[in-house]
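Asks: Generate coordinates for the sequence data below:
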Amino acid sequence: MNEEAEPAFPGARLAYDLAGCLRFYSRLPVPALPGEGDPHAVPDFRTLPRMLPLAGFLLGLPGAGVLLAAWGLGLGPFLAAALAVTAGVLVTGALHEDGLADVADGFGGGTTPARRLEIMRDSRIGAYGGVALMLSLALRIGALATLLDRVELLAAPALLLAAALSRSAALAPLALLPPARADGAGAAVGRPSRRTLATAGGLTLLVALVALVLGLPVPGLVLMLGLGLGASLAVTALARRMIGGQSGDVVGAAQQAAEIAALIGLLAAVPA
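Replies: Okay, here's the model as predicted:
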C-alpha cells in the first residue's frame, strides 16, 4: 500500500496516490513510479482517494477533447456529446456503468439483502440493469448536448468538473457505510480517513474554481456541487436500506448518479 512505500522524491506520496487512482478507476497503462512498490497491490483507500478529484479531472480530459473536436468539426451537439461519453466509457472500461447495472438488478430484483447481494455478484445483466444503463447514457448525452447548444465550448470544463466531482461524491458510501460483505471490494480497500475526505473535498473545490475562471456561472457551480453530492448521498441511503452497507457496485452507482445530477444542475442555471 502507498503509505508503506518509501518516498523517492518530493510529493511522492501524492503522486503514488494519483497513479493508484488512475490505475484503479481506468484502463490507462500507468507505469510504476520510482520508489512506489507494487503498482498492482490492493489500493489503500484510507489515503488514496485524496487525489481522486485530480484523477477524475484527468480521466475526463479525453472526453472533453473529443467533445471539442467533434463540435469544431460541425458534427452537432448530439453526436459530439455521444462521442464524448463514449470516450469516457472507453477510458474507464465501463467501471462505473457496470456498478450501476449490478445495483439496479440487485435492488430491483432481490427481496432480501442476501438475495440482492447475490444478484449483484452475477455477471449477467438483467432488465433493471439494462434500463439503468440506457437511462444513464441517455441522460448524460442529453445533458451534454443541451449544454453544447446553450454554452458551446463551456460544455468541456463542465464535463471535467462533473468527472472530478462525481468521483469525489461517490466516496460517500465508503465513508458512511460499513462493507455489505466481508469478502467484497468495499471491505478490502478500507475506509477513507477524515483527512483524506477533507483533501478530496478541497481539490474538488479547486477544480470548481478552475471551471469558474473558465466561465461557468456561480449558480451553476453551486447546483453542480450540491446536487452531485446529494445524489450520491441518496444512493448511500438506499444502499443502507437495501443491503445494509456499501460495495464497489454501490460506489459505481453513486458516481453515475452524481455525474448526472451535476450536469443537470448546471443546466438548470443556464438560460435556454
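Asks: from here on, contacts and neighbour counts on C-alpha atoms
Replies: Fine.
Asks: Strands of the stretch 1-150 of the chain, start to end?
Replies: For the stretch 1-150 of the chain, applying DSSP state E, counting those that start in this stretch gives no strands.
Asks: list the buried ones in the helix or strand encompassing L266?
Replies: Assigned by DSSP states H and E, L266 falls within helix 248-269. Neighbour-count burial for helix 248-269, counted by 16 or more other C-alpha atoms under 10 Å, picks out 248-267, 269.
Asks: For the most centrally placed residue in the chain, pull up the helix or strand it's in.
Replies: Central residue of the chain (C-alpha atoms, centre = their mean): R167, 3.2 Å from the mean position. Assigned by DSSP H and E, R167 belongs to helix 155-169.
Asks: Moving C-terminal from that helix, which element do we reach first?
Replies: From helix 155-169, the next helix or strand downstream (DSSP H and E) is helix 172-176.
Asks: So what touches the helix holding R167?
Replies: By C-alpha atoms under 8 Å, 6 or more residues apart in numbering, the residues outside helix 155-169 that reach it are 49, 52-61, 63-65, 67-68, 144, 147-148, 200-201, 204, 207-208, 211, 214, 216, 224-225, 228-229, 232, 254-259, 262-263.
Asks: what about the helices in the stretch 1-150 of the chain?
Replies: For the stretch 1-150 of the chain, applying DSSP state H, counting those that start in this stretch gives helices covering 12-25, 52-72, 77-92, 95-109, 113-121, 127-151.
Asks: Alongside the first, I'd like the structure of this one:
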Amino acid sequence: MMPRTEILKDVVADFRIAASFVTIVPVASSKPAGDGAIARATWALPVAGLLVGLAGAASYALASKLGLAPGTAALLALVTTTLITGALHEDGLADTVDGLGGGRTRERKLAIMRDSRIGSYGVCALILSFGLRWSALATIANPWAVALALCAAHAAARAGVPAFMSLVPPARPDGLSASAGTPPGRSVAAAFALGTLALTLALGPGKALAGLILLSLAGLIMARLAIRQIGGQTGDILGAFEQVGEILIMLVAAAFLHAGG
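Replies: The predicted structure follows:
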C-alpha cells in the first residue's frame, strides 16, 4: 500500500500538471509530463478550474465593493479569467469554429485550425461567447451568487474534458491532445465526481442535474461533429468544449441565481 506522503505528492503533482495544462500560471511539476502523466492528471482539471473561477469571483467582488455596476464588474471578472488561462480555451473555440465552418475537406479543416490567424467565424464565436457569459453574470448581479456561478462553470466545464478525451480519439497523431494521451477510467470518474459536486454545491441538486444534462448533450453533439468532420478531437476541440460548458452553466445559473434568488 502506498504511503500517505507519496499519495499526497502524487495529488499535488497531478494538480500542478492540470493547472499548467489549462492556465498560464508558472506551476512547475515534480512529475514527468511524459508517459501518460498529463492524461492521469486530468482528474484535477475541475480543481484547476475552480481556482480560475475563484479568481474571477474575487475580481467581481472587488469591483462591486468599489461601486462599479454589475455589467462592468462582470466584464472585469471575464478579463481576469481570460488572463489567467491565457485565452487558451477562447483560442480553441475560435479555431474550431473557423476550421469546421470554413474548410471543405478534413485536411483543410485541420489546416485552418492550426493557422494562428482568426477568421470571421472565429470572431463571431468569441463575440457570442463573451457576450453570453457577460450577460449571464450581469443578470445574476449578486457577488456571492456570481462567485457560485463562476466556480461551478469553470469546474464543471473542465470536468467533462477527460471523458471527451477518452471517448473521442485524436484526429491526428501529433498535437496537444494526442501528446496528452487517453485518460484512464479512474481519472474520468474522479473529474466527473468533482464537477458534479461543484455544480450541486453551487446550484443545488435539481439545477445541477439540469446543468449535467446540458453538458452531456453538448458533449455528444460536439463529439459527433468532430468525428464526422475531422475524424476525432484536437486541443482546439477540447477548448471549444470547455467554452460551451462555461456558457451553458452560467446561463443555467443566471436562470436561478439572479438577484440573489
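Asks: How close are the two chains, by TM-score?
Replies: Here the TM-score for the pair of chains, by TM-score structural alignment, normalised by the length of structure 2, is 0.91; 257 aligned residues with a C-alpha RMSD of 2.1 Å.
Asks: Which helix in structure 2 has the most residues?
Replies: If you go by DSSP state H, structure 2 has its longest helix at helix 205-230.
Asks: For it, which residues meet the burial criterion?
Replies: Applying 16+ other C-alpha under 10 Å to helix 205-230 of structure 2 flags 207-208, 210-212, 214-215, 218-219, 222-223, 226, 229-230 as buried.
Asks: Which secondary structure elements does it sit against?
Replies: Counting contacts by 3 or more C-alpha pairs under 8 Å, 6 or more residues apart in numbering; DSSP states H and E, helix 205-230 of structure 2 packs against helix 106-114, helix 185-203, helix 235-257.
Asks: Let me have these in CSV, adding distance to G71 of structure 2 as columns.
Replies: Formatted as CSV, these follow (distance: least, C-alpha to C-alpha, whole Å):
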stretch, distance to G71 of structure 2
helix 106-114, 32
helix 185-203, 22
helix 235-257, 14
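Asks: Select, out of the ones you listed, the one closest to G86 of structure 2.
Replies: Closest to G86 of structure 2 of these is helix 235-257 (C-alpha to C-alpha; 11.9 Å).
Asks: leaving aside the residues next to it on the chain, what's closest to the counterpart of R181 of structure 1 in structure 2?
Replies: Mapped onto structure 2 by TM-score structural alignment, R181 of structure 1 lines up with R172. Using C-alpha to C-alpha, 6 or more residues apart in numbering and skipping the chain neighbours, the partner closest in space to R172 of structure 2 is A178 (7.0 Å).
Asks: Distance of the one you found relative to P169 of structure 2?
Replies: A178 of structure 2 is 8 Å from P169 of structure 2, where distance means C-alpha to C-alpha, to the nearest Å.
Asks: neighbour-wise, which of these two wins?
Replies: Between A178 of structure 2 and P169, counted using other C-alpha atoms under 10 Å, P169 has the larger neighbour count: 20 against 17.
Asks: can you count the residues close to the nearest residue to P184 of structure 2 once chain neighbours are set aside?
Replies: Nearest residue to P184 of structure 2 in three dimensions, chain neighbours excluded: R40, at 6.3 Å (C-alpha to C-alpha, 6+ apart). For R40 of structure 2, the neighbour count with other C-alpha under 10 Å is 22.
Asks: R40 of structure 2: what's it in contact with?
Replies: R40 of structure 2 neighbours (C-alpha under 8 Å, 6+ apart): D14, P183, P184, S187.
Asks: Over to the second one. Which of the three states is it?
Replies: Just to be clear, that refers to P183 of structure 2. When classified by DSSP: H, G, I helix; E, B strand; the rest coil, P183 of structure 2 comes out as coil.
Asks: hmm, back to that, so the residue nearest to R172 of structure 2 is in which element?
Replies: Using DSSP H and E, A178 of structure 2 falls in helix 176-180.
Asks: residues of that helix that come out buried?
Replies: Counting neighbours by 16+ other C-alpha under 10 Å, helix 176-180 of structure 2 gives S177, A178, S179, A180 as buried.
Asks: Tell me the residue in structure 2 aligned with L233 of structure 1.
Replies: By TM-score structural alignment, L233 of structure 1 lines up with L220.
Asks: Now do stretch 79-86 of structure 2: which range of structure 1 does it align onto?
Replies: Taking TM-score structural alignment, stretch 79-86 of structure 2 hits residues 86-93 over in structure 1.
Asks: residues in contact with the matching stretch?
Replies: Y25, S26, R27, L28, L59, G60, P62, G63, V66, L95.
Asks: 7 Å instead?
Replies: Y25, S26, R27, L28, G60, P62, G63 (C-alpha atoms under 7 Å, 6 or more residues apart in numbering).
Asks: can you check stretch 161-180 of structure 2 too?
Replies: So stretch 161-180 of structure 2 is in contact with 36, 38-39, 42, 182-183, 188, 223, 230-235, 238, going by C-alpha under 7 Å, 6+ apart.
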